[in-house]
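Chemist: got a sequence here, can you model it:
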Amino acid sequence: MPYEVITDPLQYIETARRQGKLILGLEITSQSTSLFTYRLPHDREILLLAGTESSGLSAPLLAACDATVHLPMHGQNTSMNVAAALGAAVYLLLMQLQ
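Modeler: Sure, this is the predicted structure:
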């Protein structure tokens, strides 16, 4: 499967939005919803954004999201490896489509 190099993420997001995709950010914010309670709309494709481990999603990317979701963490830890978080998030979102 060929891959695409994205040089302008905001332009890519706007193209995805015009195609009717839901732009979903994976980030803990004051507005984010737990992935345990978030209800995925079944009538739209999703573009799931994940940031870097050190700084998360940038402010412009967060502002471009239709919604933000997070994985609830117990204890004092508030973050995990971005690859692990993305894998868990994709799994939880796909479970809703079953």
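Chemist: C-alpha from now on. contacts and neighbour counts both.
Modeler: Will do.
Chemist: top helix in this structure by residue count?
Modeler: Using DSSP state H to assign secondary structure, the helix with the most residues in the chain is helix 82-96.
Chemist: another for comparison:
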Amino acid sequence: MATPPRHPTVRDRLIAAIVGVEFPAERWQVVACAAAERADVITCSRLARLPCRTYADIAEVLEAALPPARSPTPGGRGTGAPATSFRVIRGRGRSSIA
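Modeler: Below is the predicted model:
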């Protein structure tokens, strides 16, 4: 049985977009390389939000462009996601969530 093709992750797309950068590189050089490589819109927007500074290597770019991994939060919830609460509003025969 054949394995279905794996879709590239955000990390994979970032690496493919900046593989041609000569490091150390300024932010504008990283962004320009991604544009020259015709990176997708999401990848380009992530790189465009990089802080303006000099990056020593691809690892530093990835660290700045990718969100940090979620870690367990105090209280045992463990998801790192913000708490969400809902309340049901009832009135005149209709219900909605606020």
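Chemist: list the TM-score for the superposed pair.
Modeler: Put the two chains on top of each other and the TM-score (TM-score structural alignment, normalised by the length of the first structure) is 0.32; 53 aligned residues with a Cα RMSD of 3.6 Å.
Chemist: returning to what we had before: in the longest helix of the first structure, what counts as buried?
Modeler: Neighbour-count burial for helix 82-96 of the first structure, with 16 or more other Cα atoms under 10 Å as criterion, is recorded at V82, A85, L86, A89, L92, L93.
Chemist: got the residues you listed as TSV, with distance to P9 of the first structure columns?
Modeler: Below are those laid out as TSV (distance: Cα to Cα, whole Å):
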residue	distance to P9 of the first structure
V82	18
A85	20
L86	18
A89	20
L92	24
L93	22
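Chemist: ok, those vs I46 of the first structure, which is closest?
Modeler: The shortest separation between I46 of the first structure and any of the buried residues of helix 82-96 of the first structure is 9.9 Å, and it belongs to L93 (by Cα to Cα).
Chemist: what's the spacing between that closest one and L61 of the first structure?
Modeler: Relative to L61 of the first structure, L93 of the first structure is positioned 20 Å away (criterion: Cα to Cα, to the nearest Å).
Chemist: against L10 of the first structure, how distant is A16 of the first structure?
Modeler: Taken as Cα to Cα, the spacing of A16 of the first structure relative to L10 of the first structure amounts to 10 Å.
Chemist: who's more crowded, those two?
Modeler: In terms of neighbours (other Cα atoms under 10 Å), A16 is the more surrounded of A16 of the first structure and L10; the figures are 16 against 13.
Chemist: now that one, nearest residue through space, not along the chain?
Modeler: What sits nearest to A16 of the first structure in space, not counting adjacent residues and going by Cα to Cα, 6 or more residues apart in numbering, is L47, at 7.4 Å.
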